[in-house]
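Participant: the sequence isn't on hand, but the structure is:
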C-alpha cells in the first residue's frame, strides 16, 4: 500500500480544516440567528462530519492531482528527450545534419559572421576493415570529442556523415586556423590511442575552412569547403602508415 505523499497530506489538512471552520461557523451562525439551541449530539456531528467527509474526499482529489502533475512532468521530459534525439547524432551526441542546417542558416539570415569548417576522419574505412566497426566507432567518438574540446561551447558542431563533421565558429584567420587544425589532430591522436588501445596508430583528420559570405547557404558552403578538403586529401599517402598492406 502506498501512503499519501507529504504534499497530499499537507493540502488535505489545510483544505479540511478550512472547510470544517467554514461549515461550523455557518451552522453556528444560522442556529444563533433563529435562536435554536444545539444539543451535545448536534455539536458532535458539526465537529466530526466535516472531517469525516472532507479528509477522504481531499485525499482522493489531491492524490489524483499529484498523479496528473507527475504524468505531465514525465510527458514534458519524454518530449524533451525525443526532441533532443531528433536534433542529435545518436553516436556522438553532436547536432545532426538537419539541425545544423537549420541553426546555420538561421545565423546566416540574421547576419552572424563566422567560419565554416569541414572535417573528415582519415582512413576510417581501413580502420573498420582492419580493426572492426567498434574501433571505427571509437574513431568517430574521438573525432567528436577533439572538435568539441578545441572549438569550444560557442561553436555549432555536427556529424553530417559517417566520417564527416562540420562546424560554424567565430571568424578565424589562416594562422589561427593552422593552429586549430594542429590542436584538433593532437587531441584526436591522443584520445584515440587512449580509447582504442592502439598506441602506435596516429588517427588524424583532414580539415578545411571557408569564411562565410553573405547569402551563402549550407549547401553553398559545403560545396566550396569540400573542394579544399579533397585537395588536401589528395596529398595524403594512399594508406595510413599503421595500415599499410606492405607493413
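Facilitator: All right, it came through fine. Note that the structure is a prediction, hence the values are computed from the model and not measured. Numbers count the residues shown, from 1 in each chain.
Participant: make it CA atoms for all contacts and neighbour counts henceforth
Facilitator: Fine.
Participant: residue at max distance from the center of this protein?
Facilitator: Counting by C-alpha atoms, centre = their mean, the extreme residue of the chain relative to its mean C-alpha position is residue 35, 69.5 Å from that point.
Participant: can you tell me how far the residue lying closest to residue 101 once chain neighbours are set aside is from residue 12?
Facilitator: Among residues not flanking residue 101 along the chain, residue 218 sits closest, at 6.2 Å (C-alpha to C-alpha, 6 or more residues apart in numbering). Distance of residue 218 to residue 12, given as C-alpha to C-alpha, to the nearest Å: 58 Å.
Participant: neighbour count for these two, which is higher?
Facilitator: residue 12 (23 against 17; other C-alpha atoms under 10 Å).
Participant: distance check, the more buried one against residue 23.
Facilitator: Counting by C-alpha to C-alpha, the gap from residue 12 to residue 23 is 16 Å.
Participant: and if you look at residue 104?
Facilitator: Going from residue 104 to residue 23 by C-alpha to C-alpha gives 64 Å.
Participant: and residue 111, which of the three is it?
Facilitator: Classification of residue 111 by DSSP: H, G, I helix; E, B strand; the rest coil places it in coil.
Participant: am I right that it is in contact with residue 214?
Facilitator: Yes - counting by C-alpha atoms under 8 Å, residue 214 is a contact partner of residue 111 at 7.3 Å.
Participant: now the residue sitting nearest the centre point of the chain: how far from residue 69?
Facilitator: Nearest to the mean C-alpha position of the chain, by C-alpha atoms, centre = their mean, lies residue 84 at 4.9 Å. Relative to residue 69, residue 84 is positioned 23 Å away (C-alpha to C-alpha).
Participant: kindly report the same for residue 39.
Facilitator: Distance, residue 39 to residue 69, using C-alpha to C-alpha: 45 Å.
Participant: what's the answer for residue 42, then?
Facilitator: From residue 42 to residue 69 the distance is 40 Å (C-alpha to C-alpha).
Participant: ranges for the strands of the chain?
Facilitator: Along the chain, counting by DSSP state E, strands occupy 115-121, 156-159, 164-169, 205-211.
Participant: take a look at this one as well, against the first:
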C-alpha cells in the first residue's frame, strides 16, 4: 500500500508542476499577474483530484497484477495436473508420448526403455494397494535419480514406466538402463515389521531410428521386456541382442 501511495504522490506532484507552469505561461501571455491565490488554487485543486484518482488507478492496477499472477499460477498447476501422474510426478501416458514424438523431431537416434516392476501383483495381494503405491514411489525415485536431465520419463501403466533417452547410443542406453536396474535393486523396502522385501525391475530397450514409428518402437521394447521377464526378471534386454539371438538360431537351424 505504501508503494501505491508513493506512486500517487509522484503523479500528483507532476500534475501540480504542470498546472503551475501552464497557468503561469497563460497568465503571462495574457498580461495578467500570477498571484498567491492562483498559485494556491493550482496546487490545491490538483491535490484534491489527482491524488485520489492516482491512488485508485494504482490500487486497481496492483489488484489486476495480483489476479493475473494467481491466474498464471493456477494455469501452471492445472497444466501440471493434466500432464503429470499424481503419485510419481512423472508424465502421464498421453503427455509422455506427446513429448516423445516432439523429441524425435530433432533427433533421429536414441533409445526407448520400457520398465516393469517385477512380481508387483504379489506385493498388492500380500500387503495391499497402499503399500504397493509406496513401492512404486520408491521405484519412481530410483528412476528419477538415475536418468539424465534431458531424458523423458513417464508412467504409462499401473507398474509400468517408459523412458526416452534422446541421442543415446546403444552403450549409453545399456549403461543408463543398468544404472536404473541396480538402483532399484538397492532400494530398502520394508512393508512388514521391518523385514526387507526385494524390489526389482525388468527393462526392455529398443534403439530408435528415424523411420520407426512410435508403435513399432513400443512393440520392440515390449518384446525385449518380455524376454527380460523370461530370463528370470531383474534384467535388461536390448533390441539388437534379440536380433543377434535370432540370427544365431537361424544359422544353427540352417
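Facilitator: Now that the structure is in, tell me what you want to look at. Because the structure is predicted, anything quoted here is derived from the model rather than measured.
Participant: check how far the top helix by length along structure 1 sits from its aligned residues in structure 2, on average.
Facilitator: For structure 1, the helix that runs over the most residues, judged by DSSP state H, is helix 40-87. Helix 40-87 of structure 1, aligned to structure 2 and superposed, deviates on average by 1.4 Å (mean C-alpha distance after the TM-score superposition for structure 1).
Participant: elements contacting that helix?
Facilitator: If you count contacts as 3 or more C-alpha pairs under 8 Å, 6 or more residues apart in numbering; DSSP states H and E, helix 40-87 of structure 1 packs onto helix 6-34.
Participant: okay, and stretch 108-116 of structure 2 goes to which residues in structure 1?
Facilitator: The aligned range for stretch 108-116 of structure 2 in structure 1 is 112-120, by TM-score structural alignment.
Participant: stretch 51-69 of structure 1 maps to which residues in structure 2?
Facilitator: By TM-score structural alignment, stretch 51-69 of structure 1 lines up with residues 47-65 in structure 2.
Participant: ok, and for that stretch, which residues are buried?
Facilitator: Buried residues in stretch 47-65 of structure 2, counting neighbours by 16 or more other C-alpha atoms under 10 Å, are found at 47, 50-51, 54-55, 58-59.
Participant: aligned to residue 138 of structure 2, what sits in structure 1?
Facilitator: Residue 138 of structure 2 maps onto residue 142 in structure 1, with residues paired by TM-score structural alignment.
Participant: how many neighbours does that match have?
Facilitator: Neighbouring residues of residue 142 of structure 1 were enumerated by other C-alpha under 10 Å; the total is 26.
Participant: isn't it up against residue 192?
Facilitator: Yes - with contact defined as C-alpha under 8 Å, residue 142 of structure 1 counts as touching residue 192 (5.7 Å).
Participant: picking up where we left off before, looking at the strands of structure 1, which is buried most?
Facilitator: Stretch with highest mean neighbour count among these: strand 156-159 (a mean of 25; mean count of other C-alpha atoms under 10 Å).
Participant: mean deviation of it from structure 2?
Facilitator: In the superposition with structure 2, the average deviation recorded for strand 156-159 of structure 1 is 0.7 Å (mean C-alpha distance after the TM-score superposition for structure 1).
Participant: so where is that strand in structure 2?
Facilitator: Taking TM-score structural alignment, strand 156-159 of structure 1 hits residues 152-155 over in structure 2.
Participant: starting at the chain centroid, how far to that stretch?
Facilitator: From the chain centre to the centre of stretch 152-155 of structure 2 is a distance of 11 Å (C-alpha atoms, centre = their mean, to the nearest Å).
Participant: and stretch 176-193 of structure 1, by the same measure?
Facilitator: Relative to its chain's centre, stretch 176-193 of structure 1 lies at 26 Å (C-alpha atoms, centre = their mean).
Participant: and for that stretch, what's in contact with it?
Facilitator: Contacting residues not belonging to stretch 176-193 of structure 1 are listed as 138-139, 142-143, 145-147, 150, 198-205, 207 [C-alpha atoms under 8 Å, 6 or more residues apart in numbering].
Participant: quick revisit: is it possible to get TSV of the strands of structure 1 that adds distance to residue 188 of structure 1?
Facilitator: Below are the strands of structure 1 laid out as TSV (distance: least, C-alpha to C-alpha, whole Å):
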stretch	distance to residue 188 of structure 1
strand 115-121	10
strand 156-159	15
strand 164-169	13
strand 205-211	8
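Participant: any idea which of those strands gets closest to residue 29 of structure 1?
Facilitator: The closest of the strands of structure 1 to residue 29 of structure 1 is strand 156-159. By C-alpha to C-alpha, the value is 70.4 Å.
Participant: what helices or strands is that closest one leaning on?
Facilitator: Where contact means 3+ C-alpha pairs under 8 Å, 6+ apart, strand 156-159 of structure 1 is packed against helix 97-109, helix 133-151, strand 164-169.
Participant: any idea which of the ones you listed is most buried?
Facilitator: Of all these, strand 164-169 carries the top mean neighbour count, a mean of 23, counting by mean count of other C-alpha under 10 Å.
Participant: now that one against strand 115-121, angle please.
Facilitator: Strand 164-169 of structure 1 runs at 160 degrees relative to strand 115-121, counting by axes from the mean of the first three to the mean of the last three C-alpha atoms, to 10 degrees.
Participant: tell me how far strand 164-169 of structure 1 lies from the chain's centre.
Facilitator: Relative to its chain's centre, strand 164-169 of structure 1 lies at 18 Å (C-alpha atoms, centre = their mean).
Participant: one more: stretch 96-115 of structure 2?
Facilitator: Taking the mean of its C-alpha atoms, stretch 96-115 of structure 2 sits 16 Å from the chain's own mean (C-alpha atoms, centre = their mean).
Participant: residue 101 of structure 2 and residue 166 of structure 2, how far apart?
Facilitator: Taking C-alpha to C-alpha, one finds residue 101 of structure 2 at 11 Å from residue 166 of structure 2.
Participant: likewise residue 133 of structure 2?
Facilitator: Distance from residue 133 of structure 2 to residue 166 of structure 2, counting by C-alpha to C-alpha: 29 Å.
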